[in-house]
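In: okay, here's the prediction I keep looking at, along with the sequence it came from:
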Amino acid sequence: MRDPVRSWRRLPFAARFLFSHAAIGFGLAALFVGGFLVANPNGAGMVLLTAADHWWPALALWGLTGLTFATVQIGIATMALGEESRRPPGGRAAPLVPGLLPVRVRRRR
């Protein structure tokens, strides 16, 4: 059997990035749906669990909520990729000193 860690590391960065953040989103969705079922607001949790004597509605809620949370997580992580430090390498940034600069302006007639 193949080593799963080795197989994971062989994936391209983009695939690992998407899969890991999608897993985070589905994990958050599991916490959300679990909290929703435990809180049972106005009996909605019991309706989901006892609808037609099966748990498919709760599973559908988890799947669709997971899809939403995973998409949001991937979007946030993608936007955070572009943020880099604006400081110059190797030390402190030079302080900005406000001041006036002379500018030449041509006169129009």
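Out: Arrived safely. Residues are numbered from 1 along each chain as shown.

In: from here on, just use CA atoms for contacts and neighbour counts.
Out: Noted.

In: hang on, Leu61 packs against Phe36?
Out: No. Using Cα atoms under 8 Å, Leu61 is not in contact with Phe36, being 10.4 Å away.

In: what's the neighbour count on Val33?
Out: Residues within reach of Val33, counting by other Cα atoms under 10 Å, total 20.

In: may I ask which helix or strand encompasses it?
Out: Applying DSSP states H and E as the criterion places Val33 in helix 13-39.

In: okay, one more to line up with it:
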Amino acid sequence: MSEPLLLDYPSAAAALSMSRQALADLVYKNRGPAIVKLGSRTFFTPDDLKAWISQHRLAANDPRPVKLPAAVVEAALAPGKRKRGRPTKAEQLARAQHFETRD
């Protein structure tokens, strides 16, 4: 039998190995695959799913660099303005990136 032309949410989510709600959330936030609207129903084409997967493919040894906002970097590196407690993950990453680039 041939491949279907359109997939609904449950079929597309199963093809992507994720829950229907996770796929719906990605589409709602405009971070998911392209959709096809027919009336009030939403569908996905297999080609759009494949294209979305290839856009998010990363090499195992080449992770994407984390871009932090300048305000977070400045707050993490300011000497006298450290707040009490454990630093946030963003502050830890900013500090690590700062010291990696200095070497």
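Out: Good, I have the coordinates. Model, not experiment: these values are computed from the prediction.

In: report the TM-score for the pair.
Out: Taking TM-score structural alignment, normalised by the length of structure 2 as the basis, the two superposed chains have a TM-score of 0.21; 40 aligned residues with a Cα RMSD of 4.6 Å.

In: circling back to that earlier point, which strands and helices sit next to the helix holding Val33 of structure 1?
Out: Using 3 or more Cα pairs under 8 Å, 6 or more residues apart in numbering; DSSP states H and E, the elements in contact with helix 13-39 of structure 1 are helix 44-50, helix 56-81.

In: between the ones you listed, which gets nearest to Arg10 of structure 1?
Out: helix 56-81 (20.6 Å; Cα to Cα).

In: tell me the angle that closest one makes with helix 13-39.
Out: Angle of helix 56-81 of structure 1 versus helix 13-39, following axes from the mean of the first three to the mean of the last three Cα atoms, to 10 degrees, is 140 degrees.

In: and helix 56-81 of structure 1, what does it pack onto?
Out: With contacts taken as 3+ Cα pairs under 8 Å, 6+ apart, helix 56-81 of structure 1 sits against helix 13-39, helix 44-50.

In: residues of it that come out buried?
Out: Residues of helix 56-81 of structure 1 classed as buried by neighbour count (16 or more other Cα atoms under 10 Å): Ala58, Trp62, Gly63, Thr65, Gly66, Leu67, Phe69, Ala70, Thr71, Gln73, Ile74.

In: turn those into TSV, including distance to Leu48 of structure 1.
Out: Formatted as TSV, the buried residues of helix 56-81 of structure 1 follow (distance: Cα to Cα, whole Å):
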residue	distance to Leu48 of structure 1
Ala58	5
Trp62	11
Gly63	14
Thr65	14
Gly66	17
Leu67	19
Phe69	20
Ala70	22
Thr71	24
Gln73	26
Ile74	28
